[in-house]
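*Asks:* structure, please.
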Amino acid sequence: MSRVDAFRKLHDNVVPLRLPNAWDAGSARLIESLGAQAVATTSAGFAWALGYADGRQLPTDEVVGEVRRIMRVLKVPLTVDIENGYSDDPASVARFVMQLVDLGIAGINIEDGPDDPALLEAKLAAIRDALAKSGNDLYVNARCDVFLASLVDKPLQVDESIARGKRYVSAGADGLFLPALSEPHDIEKIVAAVRAPLNVMVVPGLADAQTLGRLGVRRLSAGGAITQLVFDQTRTLAKRFLHDGESEPLGNGMAYSEIQGLFANSGG
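*Replies:* This next block holds a predicted model:
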């Protein structure tokens, strides 16, 4: 079974596929070692780790380079968040996606954000055309930011998400990702209307994975939350060290030998 087939099968579940998003090769390998069935990237974490602000600013060669490093150490399927594909030109987006396909990824997230839904439709169609011509496959998750970015007034968000979701699936998306969707009634209504696996992202007040599964959610992402916690912990420890220079607070980390062991067979 190919990585793409294996990844697609992980969406056929009762309890959602849980993806603690990685931000670089080291975090991806650590997450894999904890038993993750697949690894997803966080575009925000990717950007920050590479020294860029989040928000469609990453050069595509930086993304390709980091994905290459992750694929070198990973055995489970990898899905990559590519924001809007870093271009408004569908053909350019498709060429970029094929560079990632050549590295062996299993899936992508690609978003609409503030763009006209027709633009994401065109990108999805271009990606599917490029895949078909090359004889490749890919799990394409269409991220719709209606809830996250309040693209329409709150009473209209469910219906707008359903309308966009149907358009994106018709254009070639395998799944629908609605970050900031959290209300059980809204989830059930969208699941009933859009015939594609629904992906939600952790937010305060979101139900647990078991409950989300009963509502019809098939994929649960951590998004940038773990990266933000790592940055927060680094800030706290570095600030204390800079202030008083004490070694004791820094002596409780993951053992050097344990971290080394994660990369024992990585070839570098």
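
*Asks:* hey, let's count contacts and neighbours off CA atoms from now on
*Replies:* Will do.

*Asks:* any idea how far residue 127 is from the closest residue to residue 69 other than its chain neighbours?
*Replies:* Leaving out its chain neighbours, the residue that sits closest to residue 69 by C-alpha to C-alpha, 6 or more residues apart in numbering is residue 25, at 5.8 Å. Distance of residue 25 to residue 127, computed by C-alpha to C-alpha, to the nearest Å: 25 Å.

*Asks:* and these two? which has more neighbours close in?
*Replies:* Neighbours were counted for residue 25 and for residue 127 using other C-alpha atoms under 10 Å; residue 127 has more, 26 against 19.

*Asks:* Validate this expectation: the more buried one resides in a strand.
*Replies:* No - counting by DSSP: H, G, I helix; E, B strand; the rest coil, residue 127 falls outside a strand, being helix.

*Asks:* I have a second one here; can you model it like the first so I can compare?
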Amino acid sequence: MEFSEKAAAFRGLHAKGDPLVLHNIWDAGSAKAVADAGASAVATGSWAVAAAQGFADGEALPMADALRVAGQVAGAVEVPVTVDFEGGYALTPTEVAVNAVLLREAGAVGMNFEDRVVGGEGLHPVRDQAARIAAIRAALGPAFFINARTDVFFCGDTAPAADLMVQAVARAKAYAEAGADGIFVPGLADADLIAQFCGAQELPVNVMRMGDALPIEKLAKAGVARISHGPGPYIAAMKAIGAAAAV
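*Replies:* Okay, the predicted model is just below:
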């Protein structure tokens, strides 16, 4: 399929209450295994991609290597590919947009783009992050899927849940106005709070499922449109090969 067809197909997979389930991959081989198993799309996870190359998470993996892996993954499968691009390897809207174009040229039809200050503390101010999203949208056009990630529930986990929810909803609405297509809220793991968040703003909601803590059916009932598994598949694969090698 051409880029436009893959991008349209990927966008159509995000349905509230009938979530796209992604088992995050880290290289071309794992992407092919997931696609051959019948997945309708594949998604990288930054932690796993970095670990597979011998790096820590948080943009320690050089951008050139991240783009190389993205290109290898996209070249190995026929299904749409979305890439966890962390903070875009830049701060300014212009620089982030330039890097996002390189990601699309590598073959991705979508990206995760987080509001955590990579290598720093806390989150980018809402206005600044919205400007970064708007720049990506302007550079890539309407087809590319921007999955805006907010780390409110990761960075503010000592605050009351109600306060974090207000912040997350405000960010989701600002990011939607800036051009985001979805909202990713890792760290939000309570089914009732997830349902509240899904109902409080309009973007398709992506949550991260670790292990079997939350059944997919329960997340679907809460209104989730996309489920990621983060580093879980990589950790399980490494555990399995380690166990096999232990003699």
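
*Asks:* ok, the residue nearest to residue 69 of structure 1 touching residue 78?
*Replies:* No - look at residue 25 of structure 1 against residue 78 with C-alpha atoms under 8 Å: they stay out of range, at 11.2 Å.

*Asks:* joint contacts of the two?
*Replies:* By C-alpha atoms under 8 Å, 6 or more residues apart in numbering, residue 25 of structure 1 and residue 78 have these common neighbours: residue 71.

*Asks:* pull out the buried residues from stretch 199-208 of structure 2.
*Replies:* Neighbour counts over stretch 199-208 of structure 2 (16 or more other C-alpha atoms under 10 Å) mark 200, 201, 203, 204, 205, 206, 207, 208 as buried.

*Asks:* in CSV, list these along with secondary structure and distance to residue 141 of structure 2.
*Replies:* Shown next, in CSV, are the buried residues of stretch 199-208 of structure 2 (DSSP: H, G, I helix; E, B strand; the rest coil; distance: C-alpha to C-alpha, whole Å):
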residue, secondary structure, distance to residue 141 of structure 2
200, helix, 27
201, coil, 23
203, coil, 18
204, coil, 19
205, strand, 21
206, strand, 22
207, strand, 25
208, strand, 27
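
*Asks:* list the contacts of stretch 19-33 of structure 1.
*Replies:* For stretch 19-33 of structure 1, the external contacting residues (C-alpha under 8 Å, 6+ apart) are 36, 38-43, 45-46, 49, 66-67, 69-71, 73-74, 76, 219-224, 226-227, 262-263.

*Asks:* can you tell me which of the residues you listed are in strands?
*Replies:* Cross-referencing the contacts of stretch 19-33 of structure 1 against strands under DSSP state E gives 39, 40, 219, 220, 221.

*Asks:* just the buried members of those?
*Replies:* Buried members of those, counted by 16+ other C-alpha under 10 Å: 39, 40, 219, 220, 221.

*Asks:* any idea how far the second one is from residue 151 of structure 1?
*Replies:* I take that to be residue 40 of structure 1. The gap separating residue 40 of structure 1 from residue 151 of structure 1 is 25 Å, by C-alpha to C-alpha.

*Asks:* do the same with residue 167 of structure 1
*Replies:* As judged by C-alpha to C-alpha, residue 167 of structure 1 and residue 151 of structure 1 stand 16 Å apart.

*Asks:* can you check residue 71 of structure 1 too?
*Replies:* Taking C-alpha to C-alpha, one finds residue 71 of structure 1 at 35 Å from residue 151 of structure 1.

*Asks:* same deal with residue 7 of structure 1?
*Replies:* Noted for residue 7 of structure 1: a distance of 30 Å to residue 151 of structure 1, by C-alpha to C-alpha.

*Asks:* swap in residue 41 of structure 1?
*Replies:* Here the criterion is C-alpha to C-alpha. By it, residue 41 of structure 1 lies 24 Å from residue 151 of structure 1.

*Asks:* among the two, which residue is more densely surrounded?
*Replies:* For residue 41 of structure 1 versus residue 151, neighbours defined as other C-alpha under 10 Å are more numerous around residue 41 (29 against 17).
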